[in-house]
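Visitor: Return a 3D structure for these sequence lines:
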Amino acid sequence: MIFNEERETMSEVEREALQLNFLKNTLKRVYENNAYYKNALNRVGVKPEDVRSLKDIQKLPFLTKKDIRDNYPTGLFAAPQEEIVRYHASSGTSGKPTIAAYTKNDIDMWAEVIARSIVAAGGRKSGIMHNAYGYGLFTGGLGLHHGGEKLGMTTIPVSTGNTARQILVIQDMKPDVICATPSYALHLAEVMEAKGIDTRETSLKYGIFGAETWSEEVRTLLEEKFAIKAVDIYGLTEVVGPGVAIECMEAQDGLHVQEDHFFVEVIDPDTLEVLPEGEYGELVFTSLTKEASPVIRYRTGDISAIHRGKCKCGRTTVRMSRTKGRVDDMLIIKGVNVFPSEVERSLLQVSELSPNYQLHLSKNGHVDHVELYVEICEEVYRETNESLDHEEIHSVKQKVQSVIRNECFINIPVNIVEPKTLPRSEGKAVRIIDESMQTANLK
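Guide: The predicted structure follows:
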């Protein structure tokens, strides 16, 4: 099933004509209504009327997170205050948050792309959606909520936290779709299992997971735990929120970008050159219909690739690969570039571990130091009489070191800790702990 056949199955010619028209309108809007964009376009000698084809978008300057923060809070708005009906903010951990504004048309557009996303994931009008994303300034909760209602689903605004209540709602209200961060969904399964609840016997059939990078191995784990189809959803507060792209449950092979509202490019983060289809680089998005706070060539920092071709689900929209990490999350360990998602993929090959891990970064003089912390699973821990000094624990540690060396090409210290020792998250999982930054903040 496809929510909007006309827009999601367009021919390439139809799509490009629509995108170009929307792009021209957006450029005219920001040039006439926003001083930052007008000055930025003037600096590169481009006027809105100079953009005559989609390829001309490459003449436009990039927008960065720093630009957004430098113009905090309202310096990138392109709508008057009386037209703005809502604000949201990023969940970023450093510096000022990025503020997104929405007109009534923006909210309607957002609900539309989320409704499309829920249908792509398997949701239907007659279904019930358990929404465990956070409500409030974070875009996840309200974004999925409005999309569910746009589709006509019964939408349960559970939000994050209170895991006991979440379990009760799943048991009693019998939703068929769950929306959450993958790390929280795994935590939910862990608590249910501890209560003796068979997670495969719930009413859930589909899961929409996002807001953090997760691997194919985590997908397999979620699907096995809950007996569901698990799909990845992508979005950014700066662009609109979740719903920019979504996997379809038929293929689970790349996320369909809602191209009638968002134009996507992939660039080399060093040279800033646009990369050809299939090559991995930094995702860049331009909003084509956003009114209140549009973005022009926004550098997301996310690493992905794009590819075209009709999907077996029937959609013709461009698909982006699942993000493999962020430009600023990439670790350089003894000269080797490593993304946390690659570490996660490797660890999930070790059946004696729980899915929870952390990478601790520190400085030894001027030398970077990285240590890995992983949890032994409860069954193995009980078999070793709850002793981390047991011979079997040492064997697991060697197994972890071997798989990290073979898969990620690095040798790092591995620390095995007791079950449920590492912190759980009710939102985005924290996988990297920079101890040198924490020390600096204490001074």
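
Visitor: only C-alpha atoms for contact and neighbour calcs from this point on.
Guide: Will do.

Visitor: Okay, helices next: where are they in the stretch 201-350 of the chain?
Guide: Using DSSP state H, counting those that start in this stretch, the helices found in the stretch 201-350 of the chain span residues 216-226, 340-347.

Visitor: now swap in the stretch 51-200 of the chain and tell me
Guide: Taking DSSP H, counting those that start in this stretch, the helices of the stretch 51-200 of the chain run over residues 65-70, 104-121, 139-151, 163-173, 182-194.

Visitor: so how far is the first one off the chain centroid?
Guide: Average the C-alpha atoms of helix 65-70, do the same for its chain, and the two points are 20 Å apart (C-alpha atoms, centre = their mean, to the nearest Å).

Visitor: Let's compare: structure for the following, please.
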Amino acid sequence: MVYKPEEAYDRGELRELQNERLRETVEHAYENVPFYRDKLDEKGITPDDINGVEDLRVLPMTTKEDFRDEYPDGLFAVDDEDIARLHASSGTTGKPKIVSYTQDDLDVWSEVVAQSLKASGANPGDTVQNAYGYGLFTGGLGLHYGVEELGATVIPIGSGGTQRQVELMTDLESDVFTCTPSYALYLAETAEEMGFDPAELPISTIIFGAEPCTDPMREEIEERLDVNGIDIYGLSEIIGPGVSCECHEAQDGLHIWEDHFYPEVIDPQTGEPVEEGEEGELVLTTLTKEALPVLRYRTGDLTTLNYDECECGRTMVRMDNVTGRSDDLLIVRGVNLYPSEIEHVVLDIDGVAPHYRIDLYKEGSLDIMELTVEKDLEFEGDEEELQSTILKRLSNVLQFTPDELDLVEPGGIERTEVGKVQRVYDHRE
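Guide: Next up, the predicted model:
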């Protein structure tokens, strides 16, 4: 069942709405954001030249570097007195990206998150335990207000305090748990250490996001916790969580709420659009943002788009689970690799847990890769044979093998109580 009629619009009807909103967005950005006005003037383009999404390709792209160059508020399109809230990225790689919201923006955000929750199978009256971080990070408050918009009950516990998470989940009989996929597995491990059977916890749905989740990791989450695992996607520069979400009926890609966010997929090297169904970098344009309209934002996330009508009845396009990032490319001894490629190969092998770590070193002029993989809890086979299987599979699929492969016991790779898990450690600089 859809949350609002637009989710099942005829594609022609949806296109008319997108065209109208894109024209308004371009005009708003041109008139109120000097950055975009300068970019469009350089191209000799005015808002009158944009009739609809068919003209999108002539618009300039926006990058994370643009956010940092225009720090803190160079991309804002409204006056300070019209801004209701500010959020920011972590800023771990430089200046944080500051994002702003009017009250109307916050209302839209609550709506698309509620829409995502409904698609995931959550309902009014459910109890949702929110383990995303509160504060400048958009995850916590984004999910929080979406839960309230849906008419469900929110437990604003935030990230960390995992034993407390388990206790409250049990005592308050939470229906839905929101967190990163790696934290879901950490919760299962902690519950076992506390003497609980993770599969007996009251939650029936886990909505995970903020980091990629491979199919083996999803299967592990669903099996160990006996839940339905739903992937939600978003990013602060666009709005936060709620840009897209899987539906519980199909779990076959994440529906992008296209009445608010227009998607493209491009070749990350050339910037040109790829053929429908081909993998590339996701580019998003906001269609209704007031405080921070964003034109053709290069997300860096690799995915595909599927325009077939879903079995759930929604007609809005589905993006595949993000397989990695275009800027995560590793170059080791002249070989191009994405961590997600290694992850998909390794974690699909029986006896391997969904936890791994890549360490890169430099010895003289040579690149050295060390791969650490955890054994599954139930693995009782021959360790040398498992190691040989992993190396052979990597060689066959990727034509590459690490210089060193370490198999460690369950729990042997460092866990984190909060935030995203770092998988790659580059020690070469």
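
Visitor: TM-score for these two?
Guide: TM-score for the superposed chains, counting by TM-score structural alignment, normalised by the length of the second structure: 0.96, backed by 427 aligned residues with a C-alpha RMSD of 1.6 Å.

Visitor: Can you check which of the helices of the stretch 201-350 of the first structure gets nearest to I167 of the first structure?
Guide: helix 216-226 (12.7 Å; C-alpha to C-alpha).

Visitor: Compute the inter-axis angle for the closest one and helix 340-347.
Guide: Between the axes of helix 216-226 of the first structure and helix 340-347, defined by axes from the mean of the first three to the mean of the last three C-alpha atoms, to 10 degrees, the angle is 60 degrees.

Visitor: Whatever residue of the first structure lines up with L347 of the second structure and L188 of the first structure, how far apart?
Guide: When the first structure is aligned by TM-score structural alignment, the residue opposite L347 of the second structure is L348. Plainly put, L348 of the first structure is 18 Å away from L188 of the first structure if you go by C-alpha to C-alpha, to the nearest Å.

Visitor: residues in contact with G381 of the second structure?
Guide: G351 (C-alpha atoms under 8 Å, 6 or more residues apart in numbering).

Visitor: just checking, it is part of a strand?
Guide: No: per DSSP: H, G, I helix; E, B strand; the rest coil, G381 of the second structure lies outside any strand segment and is coil.

Visitor: Now for whatever residue of the second structure lines up with C408 of the first structure: which residues touch it?
Guide: Alignment note (TM-score structural alignment): C408 of the first structure maps to L398 of the second structure. L398 of the second structure makes contacts with 341-342, as judged by C-alpha under 8 Å, 6+ apart.

Visitor: Show me the contact partners of whichever strand in the second structure runs longest.
Guide: Counting residues, the longest strand found in the second structure (DSSP state E) is strand 352-363. Applying C-alpha under 8 Å, 6+ apart, the contact partners of strand 352-363 of the second structure are 216-217, 220, 343, 346-347, 367-377, 379, 410, 413, 423-428.

Visitor: post-alignment, it versus the first structure, mean distance?
Guide: In the superposition against the first structure, strand 352-363 of the second structure averages 1.7 Å from its aligned positions (mean C-alpha distance after the TM-score superposition for the first structure).

Visitor: mind checking how far the strand or helix carrying L41 of the first structure is from the chain centre?
Guide: Secondary structure from DSSP states H and E places L41 of the first structure in helix 35-43. Centre-to-centre, helix 35-43 of the first structure and its host chain are 30 Å apart (C-alpha atoms, centre = their mean).

Visitor: now the closest residue to Y307 of the second structure other than its chain neighbours: how far from E246 of the second structure?
Guide: Nearest non-adjacent residue to Y307 of the second structure, counting by C-alpha to C-alpha, 6 or more residues apart in numbering: V317, 4.7 Å away. Separation of V317 of the second structure from E246 of the second structure (C-alpha to C-alpha): 11 Å.

Visitor: Over to E7 of the second structure?
Guide: 13 Å.

Visitor: sorry, back to before: redo the helices of the stretch 201-350 of the first structure as TSV? Include distance to D328 of the first structure and mean neighbour count.
Guide: Conversion of the helices of the stretch 201-350 of the first structure to TSV gives the following (distance: least, C-alpha to C-alpha, whole Å; neighbours: other C-alpha atoms under 10 Å):
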stretch	distance to D328 of the first structure	mean neighbour count
helix 216-226	22	17
helix 340-347	11	20
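
Visitor: would you turn those helices into TSV with distance to K290 of the first structure?
Guide: Formatted as TSV, those follow (distance: least, C-alpha to C-alpha, whole Å):
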stretch	distance to K290 of the first structure
helix 216-226	32
helix 340-347	31
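
Visitor: got the contact list for stretch 223-236 of the second structure?
Guide: Here stretch 223-236 of the second structure makes contact (C-alpha under 8 Å, 6+ apart) with 87-89, 99, 116, 120, 138, 188, 198-201, 203-210, 213, 218, 221-222, 240-248, 251, 254, 321.
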